[in-house]
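Undergrad: turn this into a structure:
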Amino acid sequence: MNQGLKGIVAAQTAISYIDGNKGHLVYRGFDAKKIALEFSFEEAAYLLWYGQKPNQAQLADLADALKSHRTLPGYLMDIIDTLPQDMDLMGVIRTAVSALGDASFEWMPTTEQAIKLTGIIPSIIAYRKRKLANKPYVAPNEELNHVANYLYMLTGEMPLPAHISALETYMILTLEHGMNASTFSARVTISTESDMASAVTSAIGTMKGPLHGGAPSGVTQMLNDIKSEERAEKWLREKIENGERLMGFGHRVYKTTDPRAEALREKAMEVSGQDKWLDLALHVEKLAAKLLAEYKPGRNLYANVEFYAAAVMRAIDMDDALFTPTFTASRVVGWSAHVIEQAEHNTIFRPNSEYIGHLPEFE
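TA: Now for the predicted structure:
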């Protein structure tokens, strides 16, 4: 028996491919690392939804379509306003997305529905975040692309180019990652011939769990404690010698360097000198990899995407509460691509279970 369905092939997909032993991540036949460093968010989303790179006209149409869905309808603002103050952001996104599921989302799922959800989720996050902070709502800026507008709506200020670039790279790298728990949840829901909004709501509920979409607060705390490049080696050696884990190193899928971490490292190097926090992260990652190889030879412990996600989020002044929601704002592209793919060749998911309880005596 394969607990948790580990190792069981549940579907065929043309959306992405992962080779954990070689450290490869592929989006629609393209190296995801190159996509992250060379594409915009809109271009990468188009690739995942349509299976090909967009031309300039197609890219412009997609950018306009995403912009057209940024504005929150009044009824959705009212719903968000009435939610409990202590409901976390993932709960708010889940509730808001489910409330979007009107008749236009009925079977079968479409790319237009995917674009609508992708366009509005950053606005949901920004509206709720500013509301809780007693700050005024910031309307979308039609002159900005998807990622830049997200930062703008969160802060009310024009974001720095280095911050836009770093966050865009991160969000492209988290668009899609195979048959993970939330993607499987979305595919199971749509396999019943439910609707796109319900399938994405299922995925958000799954992402909310700390075993899947947990915030990299441990990495942030580690970098906060290290404080400077001069303190790094002594701090790291003490942690390793005390048998403590270095947060943000090692991955249960990738047995070599996480390609997403590689791309984020390259982006951090590109903007290094523009942000001291990213400079510190680069130094710590290089030093930690060296020390882990020294103290734990053969373990192949490298920085994972969580390490650089923490560095990027801290550099752009996002607190930990925004990590999983931001992850969600990008992963909705992958979820929706899988929902559409599942619907095109649909078979309802209906696995068996093994009964281990008591049986009565039958006559």
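Undergrad: please make it C-alpha for all contacts and neighbour counts, starting now.
TA: Noted.
Undergrad: tell me the contacts of residue 245?
TA: residue 239 (C-alpha atoms under 8 Å, 6 or more residues apart in numbering).
Undergrad: likewise residue 47?
TA: Contact analysis of residue 47 by C-alpha under 8 Å, 6+ apart lists 27, 28, 53, 54.
Undergrad: and if you look at residue 125?
TA: Here residue 125 is in contact with 89, 93, 325 (criterion: C-alpha under 8 Å, 6+ apart).
Undergrad: if we can go back for a sec, which of the contacts of residue 47 sits closest to residue 37?
TA: Each of the contacts of residue 47 was scored against residue 37 by C-alpha to C-alpha, and residue 27 proved nearest at 13.3 Å.
Undergrad: just checking, residue 329 touches residue 121?
TA: Yes - using C-alpha atoms under 8 Å, residue 329 is in contact with residue 121, at 5.8 Å.
Undergrad: what are the ranges of the helices in the stretch 51-200 of the chain?
TA: With DSSP state H, counting those that start in this stretch, the ranges of helices along the stretch 51-200 of the chain come out as 56-68, 74-82, 89-99, 111-132, 146-155, 161-173, 181-190, 196-207.
Undergrad: returning to what we had before: identify the farthest-apart pair in the contacts of residue 47.
TA: Distances among the contacts of residue 47 were taken as C-alpha to C-alpha; the most separated pair is 27 and 54, at 14.2 Å.
Undergrad: compare these two and say which is more crowded by neighbours.
TA: residue 27 (24 against 18; other C-alpha atoms under 10 Å).
Undergrad: ok, residue 323 to residue 102 distance?
TA: Using C-alpha to C-alpha, to the nearest Å, residue 323 is found at 28 Å from residue 102.
Undergrad: ditto for residue 122
TA: Counting by C-alpha to C-alpha, the gap from residue 122 to residue 102 is 20 Å.
Undergrad: now do the helix or strand hosting residue 328: which elements does it pack against?
TA: Per DSSP states H and E, residue 328 falls inside helix 323-344. With contacts defined as 3 or more C-alpha pairs under 8 Å, 6 or more residues apart in numbering; DSSP states H and E, helix 323-344 has these neighbours: helix 41-50, helix 89-99, helix 111-132, helix 161-173, helix 181-190, helix 196-207.
Undergrad: one more sequence to fold, the one below, so I can look at both together:
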Amino acid sequence: MPEELRRGLEGVLVAESELSYIDGDAGQLIYRGYSIDDLAHGASYEEVLYLLWHGHLPDRNELESFADTMATERGIDSDVLESIEALARADEEPMAALRTMVSTLSAYDDDADADPTDREANLRKGRRITAKIPTALAAFVRMRDGNDPIAPREDLSHAANFLYMLNDEEPDEVLEETFDMALVLHADHGLNASTFAALVTSSTLADLHSAITSAIGTLSGSLHGGANQDVMQMLQEVDNSDKEPSTWVNDALEGGRRIPGFGHRVYNVKDPRARILSEKSEELGEAAGDTKWYEYSVTIEDYIKDEKGLVPNVDFYSASTYYQMGIPIDTYTPIFALSRAGGWIAHVLEQYEDNRLIRPRARYVGAKDREFTELDAR
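TA: This is a model prediction of the structure:
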């Protein structure tokens, strides 16, 4: 009897992890035993990083030491900055640029030659990668737009420092809190495609930078991380049309278009991260005195649920949240990577601790008895 084929490895268990748990029927997400609601509303991104990498929430002294150490790693080498400038001049796609930038960081890492399974070296490399990605991304965006890069500050949080480097302006408390929450919500999500790519790479005993570079390349696809950008572009189309949002969506569906930001391979109910971000999107709109992006989103959500039985995923409300924060649309997916790097690193650390080469098989369905003909006789 032939073995069962599971396309996309759907339903196939390939690893055990203590990092995150998802209940797709209940709409529940847990990081190391803690509800995403509690973490999003009560913990900083730095606290969540510590939790993912070390297994417990830090006390105040542990957090201060961890955050301070990571903050000192934010600077990037001048040679890396020159390569970023070259990417900006070439008008490279942001995710492709980020992939190249992370790979380049390897050449300037003090632990680059360490054994790939050296946990302490990987924790140091992980801190540097996580600390430097915001600096590299902000520099790329600014140089692409014709502005000088802004040096990182060690006295700001991870979230506030990125917004400061991006906009040359220290964010207010509301923006910092909102962006920090978004980072927490995106930090990990089980064995998704990009995380699995990182595990496959690390299972060969490739180094941490290689694994994260693989993950970034995987995240760049619209079926994984790129939908947030597509959602915002859709909302802008709605805004520029003379139609009500529900009418616009109905016409788009009848025209064969796919509405981005809906459906998930795991969740059968509304993504809990979308629920939390929808609240922040509404709050940002109310603070700015213009809730149209939130209102468009709610109308579209209700219509798609009624007509198609689909519910929004995290990309759907992260789009309007980021847009109202003044973040360029084509950097939404790199920001996803900026956050998810923490989860990728945590999973790679787990993989190294009990490594086995990931080597699935494919069922051969091609010919087997073809006769070979010499070149001159073909």
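Undergrad: average gap between the helix holding residue 328 of the first structure and the second structure?
TA: On superposition with the second structure, the mean distance recorded for helix 323-344 of the first structure (mean C-alpha distance after the TM-score superposition for the first structure) is 0.4 Å.
Undergrad: which residues of the second structure does that helix align to?
TA: Aligned by TM-score structural alignment, helix 323-344 of the first structure falls on residues 332-353 of the second structure.
Undergrad: try stretch 57-65 of the first structure
TA: Using TM-score structural alignment, stretch 57-65 of the first structure pairs with 61-69 in the second structure.
Undergrad: the matching stretch vs the first structure, mean deviation?
TA: Mean deviation of stretch 61-69 of the second structure relative to the first structure after superposition (mean C-alpha distance after the TM-score superposition for the first structure): 1.0 Å.
Undergrad: picking up where we left off before, make CSV out of the helices of the stretch 51-200 of the first structure and add distance to residue 281 of the first structure.
TA: Formatted as CSV, these follow (distance: least, C-alpha to C-alpha, whole Å):
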stretch, distance to residue 281 of the first structure
helix 56-68, 32
helix 74-82, 36
helix 89-99, 27
helix 111-132, 26
helix 146-155, 21
helix 161-173, 13
helix 181-190, 29
helix 196-207, 26
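Undergrad: between those, which one is nearest to residue 338 of the first structure?
TA: The closest of the helices of the stretch 51-200 of the first structure to residue 338 of the first structure is helix 181-190. By C-alpha to C-alpha, the value is 6.6 Å.
Undergrad: tell me what the closest one is packed against?
TA: Looks like helix 181-190 of the first structure contacts helix 196-207, helix 323-344 (3+ C-alpha pairs under 8 Å, 6+ apart).
Undergrad: again, only this time at 6 Å
TA: For helix 181-190 of the first structure, the helices and strands in contact under the criterion 3 or more C-alpha pairs under 6 Å, 6 or more residues apart in numbering; DSSP states H and E are helix 196-207.
Undergrad: show me what counts as buried in stretch 138-157 of the first structure.
TA: 138-141, 145-156 (16 or more other C-alpha atoms under 10 Å).
Undergrad: ignore the last one, stretch 313-331 of the first structure
TA: Those would be 313-316, 318, 320-331, for stretch 313-331 of the first structure by 16+ other C-alpha under 10 Å.
Undergrad: stretch 69-79 of the second structure now?
TA: 69, 70, 71, 72, 73, 74, 75, 76.
Undergrad: from residue 216 of the second structure, how far out is the fifth one?
TA: Between residue 73 of the second structure and residue 216 of the second structure the distance is 21 Å, computed by C-alpha to C-alpha.
Undergrad: and if you look at the last one?
TA: In this structure, residue 76 of the second structure lies at 19 Å from residue 216 of the second structure, with C-alpha to C-alpha as the measure.
Undergrad: distance-wise, check residue 224 of the second structure relative to residue 183 of the second structure.
TA: Residue 224 of the second structure is 17 Å from residue 183 of the second structure, by C-alpha to C-alpha.
Undergrad: between the two, which one's more packed in?
TA: residue 183 (25 against 16).
Undergrad: wait, residue 291 of the second structure sits on residue 285?
TA: Yes - Residue 291 of the second structure lies in contact with residue 285 (C-alpha atoms under 6 Å); the separation is 4.2 Å.
Undergrad: of those two, who's got more company?
TA: Counted by other C-alpha under 10 Å, residue 291 of the second structure and residue 285 do not tie: residue 285 has more neighbours, with 19 against 16.
Undergrad: residue closest to the middle of the first structure?
TA: The first structure has residue 327 as the residue nearest its centroid, 2.7 Å off, counting by C-alpha atoms, centre = their mean.
Undergrad: apart from its neighbours in sequence, what residue is nearest residue 76 of the first structure?
TA: Spatially, and ignoring its direct neighbours in sequence, residue 76 of the first structure is nearest to residue 96 (6.7 Å; C-alpha to C-alpha, 6 or more residues apart in numbering).
Undergrad: how far away is that neighbour from residue 71 of the first structure?
TA: With C-alpha to C-alpha as the criterion, residue 96 of the first structure and residue 71 of the first structure are 13 Å apart.
Undergrad: what do you get for residue 153 of the first structure?
TA: The gap separating residue 153 of the first structure from residue 71 of the first structure is 11 Å, by C-alpha to C-alpha.
Undergrad: residue 106 of the first structure too?
TA: 22 Å.
Undergrad: residue 8 of the first structure now?
TA: Applying C-alpha to C-alpha to residue 8 of the first structure and residue 71 of the first structure gives a distance of 41 Å.
Undergrad: then residue 329 of the first structure?
TA: In terms of C-alpha to C-alpha, residue 329 of the first structure sits 15 Å off from residue 71 of the first structure.
Undergrad: aligned partner of residue 246 of the second structure in the first structure?
TA: Using TM-score structural alignment, residue 246 of the second structure sits opposite residue 236 in the first structure.
Undergrad: typed the wrong thing, it's residue 205 of the second structure
TA: For residue 205 of the second structure, the aligned residue in the first structure is residue 193 (criterion: TM-score structural alignment).
Undergrad: contacts only, for its match.
TA: Contacts for residue 193 of the first structure (C-alpha atoms under 6 Å, 6 or more residues apart in numbering) come out as none.
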